[in-house]
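[1] Build the 3D model from these lines:
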Amino acid sequence: MVTKSLLLSLAIAASASASESFVNVYFGNGCFFHQQHSIVTKFEKLLLQRSASDITAVSAYAGGDSSPNDLCYHNKDGVGDYGKLGHAEVVEFSVPNDRLKDAAKVFFEDFTQLTPGQWTRQDVFDLGPEYRALVGIPGGISGHYFEAIEEANVAVHNLDLREGLGGDDDTIDTGVVWIMDSEDFPVYQAEVCLQFSDDNPAFSEPYSEKYHSLNGILVEEGLLKNTTCPTNYIC
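    Presented below is the predicted three-dimensional model:
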């Protein structure tokens, strides 16, 4: 006979196993509007076949000094300005451990070749450290997740992966990607009004209404929460 305590133990073990099979990571390379759309459409929907309510990609800020408060987009009062605190625009999402290499391939394939062996981001109009290329994984360059990132990189463009120390320089035209330890450099969700937005019209047509509707869905699911940030220059 299976006792209640045994069933509880099995349930706890199953829950622990399930939580260990996914890892939260973040990618950044230029404006997070483009990066979020790329991760949602090319990885979460296309490769993982996730439904709208299962989407996890959230625009955020990461890679700078830790903060006890919300980080904010540029605003007239300068409140919590992510750029001034050394952060970059990123997108955090949940990845099955055995699909991390696939996710990283989507990221690396987004770079554009300038000359043989020289790569840059597609977003060439947004300049500065806020738009640098970075990957955030638990343990960073010394952790076991780095192997999947490195393998994907070699398979695509073989860019220059370097350990990020926080507040790092812009990477445009250099082929450098900063590898961050997401435990030391956590993410801070960007404002709700900046989620699932259209990219720069110089790079793409407006995204679909179905894509824009993910904003409300993720708010309803509790994955997106309102911040204390003041009105910014975009919203």
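[2] use CA for all of it now, contacts and neighbours both
    OK.
[3] What distance do you get for Ala152 to Phe146?
    10 Å (Cα to Cα, to the nearest Å).
[4] immediately after the longest helix along the chain, which helix or strand?
    Using DSSP state H, we find that the single longest helix of the chain is helix 4-20. Later in the chain than helix 4-20, the nearest helix or strand by DSSP states H and E is strand 22-28.
[5] list the buried ones in that following strand?
    For strand 22-28, burial by neighbour count (16 or more other Cα atoms under 10 Å) applies to Val23, Asn24, Val25, Tyr26, Phe27, Gly28.
[6] let's see this one next to it:
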Amino acid sequence: MRIVFAAIYVILAAFYAEESEAWSPASRRSWLNHVMRQGAAVIATTTATTTPTVLLNPSVASAVEENNALELVYFGVGCFWHIQHEFAVAERDLLKRNKSQLTCKTGYAGGKQVGEEGKVCYHNFLQVADYGRMGHGEVVGLELPSDQIVKFAEVYFSLFDPNTKDRVDPMDRGGEYRSLMGLPGGTSHPLYPDIVQVAQSAGFTLKPGKGSDPDTLRQQLVYVYDTKEFPFYQAEVYHQFHNDFQSKPYGKEYNAIADLALEDGRIKPTGCPDRV
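    Here you go, the predicted model:
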């Protein structure tokens, strides 16, 4: 559904530029510039030659180290804009990470296919490596200490509507918006039994994902993927630290984290068309 309204979202974004006290840097992102460039970008968009980086490295995340090393995981439930904001807040509050230390990135995962040169891209008029057509869902990837994964699973299940047990944006339909999580080893992860308890306490069932799985709307179901078999692919830069248009705008300071993360290398150009 968002492919239909994406242009409207970009235009509306120009009007959501109010300050936020949660994040400290002044914004350098210009949404008005994006709006003015939108028409030209759709026509003239070209793809970069850089092969997209699979930022969540399954080989690094395959074991829980005794020294509580970081593990690379992902979570998805509906539109990833809102989910990224909530996990950014969780990283700040639970892990005391500042804006330069946040690891949360929007991305795609859970599909059986990738495009040429390993691309996985948002819906685009050029029809390049469309994530939905290849069976991927929208997710947010994070690097977490192993002893915090269960806590972040609790945060994840708190993001569902408490009354319906569904995502908060049910008008978005299809496998792209299914509920899913990725763990090193999937259901074989050492902490998986604890995550099952968290899920059951919240009223959800976990099921091993087979790849390119269907929507989970009204099923209280979450697919679990092995990050080695189903790695995380970072979304385009313009999808990072984005307002979600369901909540109060997150503010220019939050939006500006995308520029900072691009400058310091935490997020990278993907080689995908850079606009819808």
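[7] Send over the TM-score of the superposed chains.
    Once superposed, chain against chain, the TM-score is 0.85 (TM-score structural alignment, normalised by the length of structure 1); 211 aligned residues with a Cα RMSD of 1.7 Å.
[8] residues contacting the residue nearest the centre of structure 1?
    The residue lying closest to the centre of structure 1 (Cα atoms, centre = their mean) is Val91, at 2.2 Å. By Cα atoms under 8 Å, 6 or more residues apart in numbering, the residues touching Val91 of structure 1 are Tyr26, Phe27, Gly28, Phe32, Gln35, Gln36, Ala57, Val58, Ser59, Ala60, Tyr61.
[9] To which residue of structure 1 is Pro214 of structure 2 aligned?
    Aligned counterpart of Pro214 of structure 2 in structure 1: Asp169 (TM-score structural alignment).
[10] Val77 of structure 2 now?
    Match for Val77 of structure 2 (TM-score structural alignment): Asn29.
[11] With Gly167 of structure 1 as the reference, measure out to the closest residue to its match other than its chain neighbours.
    Leaving aside its sequence neighbours, Asn29 of structure 1 sits nearest to Ala133 (Cα to Cα, 6 or more residues apart in numbering; 4.2 Å). Ala133 of structure 1 is 12 Å from Gly167 of structure 1, where distance means Cα to Cα.
[12] So between the two, which is more surrounded?
    Per other Cα atoms under 10 Å, whichever of Ala133 of structure 1 and Gly167 has more neighbours is Ala133, with 29 against 19.
[13] Pretty sure Val176 is one of the things that one touches, is it not?
    Yes. Taking Cα atoms under 8 Å as the definition, Ala133 of structure 1 is a contact partner of Val176 at 7.1 Å.
[14] ok, back up a step: please identify the one among the buried residues of strand 22-28 of structure 1 that lies nearest to Asp198 of structure 1.
    Among the buried residues of strand 22-28 of structure 1, Gly28 lies closest to Asp198 of structure 1 (Cα to Cα), at 16.5 Å.
[15] How much space separates the closest one from Ala62 of structure 1?
    On the measure of Cα to Cα, Gly28 of structure 1 and Ala62 of structure 1 end up 9 Å apart.
[16] anything in contact with each of these two?
    In contact with both Gly28 of structure 1 and Ala62: Ala88, Glu89, Val90, using Cα under 8 Å, 6+ apart.
[17] Quickly find the element holding the second one.
    According to DSSP H and E, Glu89 of structure 1 maps onto strand 88-96.
[18] Where in structure 2 does that strand align, residue-wise?
    Strand 88-96 of structure 1 corresponds to residues 137-145 in structure 2, going by TM-score structural alignment.
[19] Relative to structure 2, what is the average displacement of the helix or strand hosting Lys210 of structure 1?
    Per DSSP H and E: Lys210 of structure 1 is located in helix 209-212. Superposed on structure 2, helix 209-212 of structure 1 shows a mean distance of 1.1 Å to its aligned residues (mean Cα distance after the TM-score superposition for structure 1).
[20] Just give me the neighbour total for the aligned partner of Pro170 of structure 2 in structure 1.
    With TM-score structural alignment as the criterion, the equivalent of Pro170 of structure 2 in structure 1 is Val124. Using other Cα under 10 Å, Val124 of structure 1 has 13 neighbouring residues.
[21] now the one 5 residues further on
    Close neighbours of Pro129 of structure 1, defined as other Cα under 10 Å, add up to 21.
[22] cool, and Val77 of structure 2?
    Neighbour tally, Val77 of structure 2, other Cα under 10 Å: 28.
[23] where do the helices sit along structure 1?
    Taking DSSP H, the helices of structure 1 run over residues 4-20, 32-38, 100-108, 146-156, 209-212, 214-221.
[24] and the fourth one, how far out from the chain's middle?
    In terms of Cα atoms, centre = their mean, to the nearest Å, the centre of helix 146-156 of structure 1 is set 17 Å apart from its chain centre.
[25] tell me the contacts of the residue nearest to Asp166 of structure 2 when sequence neighbours are not counted?
    Once flanking residues are discounted, Asp166 of structure 2 sits nearest to Phe160: 5.4 Å by Cα to Cα, 6+ apart. Counting by Cα under 8 Å, 6+ apart, Phe160 of structure 2 touches Val77, Asp166, Arg167, Val168.
[26] between those, which is nearest Pro208 of structure 2?
    Among the contacts of Phe160 of structure 2, Val77 lies closest to Pro208 of structure 2 (Cα to Cα), at 15.9 Å.
[27] OK, contacts around that closest one?
    Ile83, Glu138, Val139, Leu159, Phe160, Arg167, Tyr177, Arg178, Ser179, Leu180.
[28] Quick one: map Pro184 of structure 2 onto structure 1.
    Aligning on TM-score structural alignment places Pro184 of structure 2 opposite Pro138 in structure 1.
[29] hang on, isn't its match packed against Phe185?
    No. With contact defined as Cα under 8 Å, Pro138 of structure 1 and Phe185 do not form a contacting pair (9.4 Å).
[30] Could you check how far Val155 of structure 2 is from Glu86 of structure 2?
    Distance of Val155 of structure 2 to Glu86 of structure 2, computed by Cα to Cα: 8 Å.
[31] more crowded one of these two?
    Neighbours per residue, other Cα under 10 Å: of Val155 of structure 2 and Glu86, the larger number sits with Glu86, 17 against 14.
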